Every structure is written in C-alpha cells, then in structure tokens.
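> sequence below, structure please.
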Amino acid sequence: MIGVKHVVRTALAAALGMGLGLSAAYAETKIGIAQFGKHPQLDETVTAFKAELVKLGIADAVFDELQVNFDATLIPQMVTKLASANPKLILAVTTPVAQGARQIVGNTGTPVVFAAVTDPVVAKLTPSWEAGDKNMTGASDLQDVNSVVKFIKQLLPDAKRLAYLYNPGEDNDVAVLKLIKEAAAAQGLTVVEVGLDNTNDIPMRVSSLAGKADVIYVPASNLVQPAVPAVAAAALSINIPIVNASAQAVRDGLVAAAFEVSYTKVGQNAAKLAAEIIAGKSVATLAPIKPSYADHTALINEKVLEKAGHKAPDSFKDCGCFVK
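Predicted coordinates:
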C-alpha cells in the first residue's frame, strides 16, 4: 500500500514571517517526494533536503510525500500519482524509485532529482559522473570505499578475509562490490562474496562464514540494512565482527563499528541541485554529486567489538568515535 500523502505547506508561514502579502504566500513551488519506505537513513535524507531548500531560498515549497513500504511493484503508481500534480520536480529516494521515475516521467519534462543512489551511471540514470541526463540528476550516497576498507584494516589489522553481504539483484550493491574488491586488494584483503536475495537466508549464509572470514562489511543495501539485527545475531554466534554502512546499528549495540556517509549531506546535496533546477538551470548540465571523504563519519562500539574477540588498536585512542 502506498503510504499516506503528507503535504507540507511552508509558503504561508514563510510569507507571514517576512511580512509579505497573501498573494505571495500562495505562490507555491510544488515538489513531489517519492520514498521507497520509512527508514532512518532515508528519512534523514528527506528531512535534510527540505530544510536545505528553505536555506537556499525556496521558502514557498510545498512537498507532496509518498512511500511504498519497500514494495517495488507500487513504485509506478506512486510516481504517477506525484507527477499528476504537475510538480516543479520530483525527489526520488533510492535507486529502485529513481529507476521507476525515469521510466514514467523521464521524457515528460518533469525533472527528477535522485538521492541515496549509489552509482547512477551503473543504474543508467545519468550518462556519466560528469553530467546529468536530460531530466535527471541527483545526489549519490556512494561511500569512499577506499577509505572504508582502510578503516576496516586499521580497526582489525590482522584481518585477511573480508566478507561482503549484498543483493545481486540490486545495482547499488553490485556497484559497491566491484569497488570493494579493488580497495581490498590494495589493503591485502581477500573478499568473500555473500549474495542474498531474501532475508530468510541471512542466518544460514552468515553462519556459513565461520572459518572463512575475519570481518563482515554490510553496505547501504535496501535488502540487507533492514535485516542488520539478524546479520548481527548470526555473526556474533561465530565471533565475526561487523563494520556497517550505518552508524545507528553501532549505537543500538548490534555491530562493532561503522564508517558511513552522512545522509544529511546527501539530502543537502540533492537540495542544491533542486534549487538550481528551480532557478532554471538545465538538468543535463548538472553533474551528480558524490560524497567526499569529509562527508563520512566513524563510530565504534567497544563492547560489541570485544564480544567478537577484538580490541580497538591504540591508534583510535583519541578519535572521539566511540559509543558512550
């Protein structure tokens, strides 16, 4: 079922706050927001997107928000409904939603700004990292994979085998796999691939890593991230520490560490592109934005790390990145 539409009207409040007349208050900029489902990282992206637009001067924005509870079969219906309101643009959150939006509104003239898409080139959303498509560009959540692997090796210097959990059917996950292999080789790590096409297989697949992997990396996968509790339970039973793409699981005491992209920054990057489109700039001239190293943060849970039989090296002593 498509989630309830939330229409956020900021125009009147903004106009009254600036002492403008009512005629200005109703000069709305309609923006549709298509979200795959409710999830902390995706919610953070959308919240930051809306807040940043206001900071950039789009104070008359009206947001129509829909989500489909991660049911991909409902994406066409969601996008069609948002497009029927003739918005100035649509924010498409995650790769499946962006791909659905491209199919439905890609040639209608309605611009689409994607967010939380790992590799828009692999997903065939943009022709390259240097330019947008005719009606689509956006903000990637592509992690600096070299930095992720360096962090893993620094945290677990004796590790030799890195297990990577992913969905072979999701372009994002496959794109990261290629990058992980390249970065791991540079750090003397062998990658152990663990493909998952449904969450029911997780306990068995993770348990099968006993004696085959020294650390598990869980990417920002739409399939695997919601199942992190199951991944964590299975990994703990065989004493393999997890480094996750999301820090929330570290705070929740589920995994040992995380090196993550700031989804606030992803939302802000998407808003910057949206503001330029609203100002009249050609979408095709706007290159998709990828996070820089500075847009990442590390977090370590010492208790969980110790349960897996490891201690944080002294090099992390003054990092300020431990869960309190």
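
> drop to CA atoms for contacts and neighbour counts, all remaining ones
Noted.

> tell me who's in contact with the closest residue to Thr190 other than its chain neighbours.
Once flanking residues are discounted, Thr190 sits nearest to Arg161: 4.8 Å by Cα to Cα, 6 or more residues apart in numbering. Going by Cα atoms under 8 Å, 6 or more residues apart in numbering, Arg161 touches 189-192, 212-215.

> farthest pair within those residues?
By the measure Cα to Cα, the contacts of Arg161 have their two most distant members at Leu189 and Lys212, which lie 12.5 Å apart.

> what about the two, which has more around it?
Under the criterion of other Cα atoms under 10 Å, the comparison of Leu189 against Lys212 puts Leu189 first, with 21 against 13.

> one more, please, to line up against the first structure:
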Amino acid sequence: MKRMLSFIGLLLVFLGFAFFQEGGVKSNKPQAVKKPTIGILQTMSHPALDDIRRGTIDQLRKRGFVNGKTATIDFKNAEGDQSNLKSIAERFQNEGTDLNIGIATPAAQAIANTDKTTPLILGAISNPKSAGLVANNAHPGHNITGVSNRTPTADQLKLIREIMPDVKVLGVMYTSSDPSAQAEVKVVRKIAPKYGFTIKEFTVSNSNDVDQVAQTMARQVKAVYVPTDNTIASAMQTLVKNTNAAKIPVFPPAGTMVEDGGLATYGINQYKLGVVTGNMAADVLEGKSKPATTPIKIVAKGDLILNQKEADLLGIKIPAKLQKEAQQKGEVYK
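Sure thing, here's the model as predicted:
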C-alpha cells in the first residue's frame, strides 16, 4: 500500500511539473519573440543621406532593435546604380525581410515596385505622392508610410533675395530624371517672380554631366539654386569648383551641402529626419501602427545655415540679421 501511495505521489509531482512547463499557469518569464530582419536600401553615398541612415539606425537601437542582438539590419548602398537598386530590392524580398526602409526616392521606388506586402518606411522622400509611392499623404494605403522632407522653397528664394538683392536671373540646376527635383523646380517656376527672379534651368542626366553643365551655367547667371537632388548632392564639390571660379554662390537645400561649399540654406537636419524614420519603423515592428493608416510625417521647417568662409571667398556680405539668426538658431561654418 505504501508503495502504491509513493508511486501516486511521484506521479502527481511529475504531472504538476509538466503542467507548469506547458504553461498551465502563466509565468512571469518574458516570452521569446522573433528577431526581425530590417532591410535598409540607400540610393547612393553623400553626407545628407548618410546622416539619415545614421539617425535611423541609432533610433532603432534606442528603441531596442540592436543589430546582431535583437534585430538583423541588412544595410545596402546601391551607389546610384539603377540595376543595383532593383537587385537589392529583389534580394530583400527573396530573403523575407520583416520591414524595409528606403533612403531617397529611387531606393524607395525600387522596393515599392518589387514588394507589395512587406512594410516599407520612406526615409525622407521629398514628395511621396508625386513619386507614385502613396495614394496621398494622409492615407498612404497598402504597405507604405514614412517621412517627407519638404524643402521650404519660398524661404529659400527669400533668403537668396536678401543676400543677393541685385540678382535678376537665377540659375536652377537639377537632374532631369529625379522626380523630387522636378517637383521642387515646378514650385520654383511658380513662385520665383514673386521674389523678382527669372529662372534659367540647367539639367544633368548623371553626375558625369555636372562639370560641363556647371561651366556653362557659370557663364550665364550670378547665383545658383539647387533643389533636393541626390545626383547634384553627390557632385557638390564639382559644382562648387566651377561656381567659385566664377565668383557665383550656390544655395543648396541641405546643411551638409552648405558645408561642402554652398553659401546658405534653410536646411532640415538630416540626422533628425533619420530619427523620425527610425521611430516610425519601430512603431510598425512593435505593432503600434500600420503603414496603410499612418499618415506621412512631413518635416518642412529648416534652420538657417551659413558658410561664412564661402561668403568671404566670394566677397559676399551676409546681412547682420541673418548672421544673428544663424548663430542663435542654426549654424555657421567658418
């Protein structure tokens, strides 16, 4: 009888252990979750896009998505090659990434054209609707949402007028195939007369054209405006080499391009754009939001950034009120 009772006791202990192991009673131990794979595709290398990428990855890390530990971040740079963009987007799809991030319009378009289901976060796209990425900014639809860096075009033209009061013809240089640049130039055409400018457009097909086109432009205008354009940004030093030789200032859209030789801009902080991108990606990964119903976040207010060294080189006097504004709220390169 004692043997039977001992056997029954052991059996109860075993069954009780199994019950707890199988989750019959909830444990306080955190449940294991799948480590997500995040694909990041960057169109090409230049400081502005590199800052967006750094901000994105840093913010993902702060939100708990640490590469190699709690997430796999598969970063690829297409180096401006269209075939690379397509093949990398296809690789992301074939390998089954859990979320993708496209930095700059061509990268986002390549992913969007390849994968219609995996969440895609736009990493600072100037005009997502014009680029065919979303139905509209308020209700993107499908698998896409993200960040739009809207260049404050009116503020830029007003800035040029304050610094260059006598300039009548404004050169505008951009890539003919870049949808973001095309959209901004369309706005410039419309509002330039309000600020007393006649614009003269100069287009390039790729970065190899920049040197020759810049030489031609420098003979015909007294100031140059550059919209958001990754090709021009990657060849900024080539552009500035030619405009400096002719003592002509360049007004670009990003602070990194001012640092590379532009004169002034109302620039949006590219790293902060990356931070916003990283937050939106983390929200989707954590199930806090869905791309289709998450509005595009538009960042359109920039800070004044001046290149005093460039002003001195070109013999241009920056108005005192602008110098004060840049020192207090923006940045001055000396």
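
> helix or strand for the closest residue to Ser289 of structure 2 other than its chain neighbours, which one?
For Ser289 of structure 2, ignoring the flanking residues on the chain, the nearest one in space by Cα to Cα, 6+ apart is Asp283 at 5.7 Å. Assessed by DSSP states H and E, Asp283 of structure 2 sits inside helix 270-285.

> start and end residues in structure 1 for that helix, please.
Here helix 270-285 of structure 2 aligns to structure 1 at residues 263-278, judged by TM-score structural alignment.

> check which residues of that stretch are buried.
Neighbour counts over stretch 263-278 of structure 1 (16 or more other Cα atoms under 10 Å) mark 263-275, 277-278 as buried.

> what's the most distant pair in the residues you listed?
Maximum distance among these (Cα to Cα): 22.3 Å, for Tyr263 and Ile278.

> how near is the residue nearest the centre of structure 2 to His139 of structure 2?
Central residue of structure 2 (Cα atoms, centre = their mean): Ala124, 3.0 Å from the mean position. As for Ala124 of structure 2, its distance to His139 of structure 2 is 17 Å (criterion: Cα to Cα, to the nearest Å).

> again, but for Ile160 of structure 2
To His139 of structure 2, Ile160 of structure 2 is 35 Å away according to Cα to Cα.

> neighbour count for those two, which is higher?
Ile160 (24 against 16).

> show me what contacts the aligned partner of that one in structure 1?
Residue correspondence, TM-score structural alignment: Ile160 of structure 2 in this structure matches Ile152 in structure 1. Ile152 of structure 1 makes contact with Val243 under the criterion Cα under 8 Å, 6+ apart.

> before we move on, what SS does Ile152 of structure 1 have?
Secondary structure for Ile152 of structure 1, judged by DSSP: H, G, I helix; E, B strand; the rest coil, is helix.

> distance of it from Lys303 of structure 1?
According to Cα to Cα, Ile152 of structure 1 and Lys303 of structure 1 sit 17 Å apart.

> ok, Asn200 of structure 1 next?
Note on Asn200 of structure 1: its distance to Lys303 of structure 1, by Cα to Cα, is 28 Å.

> correct me, but the residue nearest to the centre of structure 2 touches Ile103?
Yes: contact status for Ala124 of structure 2 versus Ile103: in contact at 6.5 Å, counting by Cα atoms under 8 Å.

> what does Asp98 of structure 2 align to in structure 1?
Counting by TM-score structural alignment, Asp98 of structure 2 corresponds to Lys88 in structure 1.

> pretty sure its match is touching Pro111, no?
Yes: using Cα under 8 Å, Lys88 of structure 1 is in contact with Pro111, at 7.3 Å.
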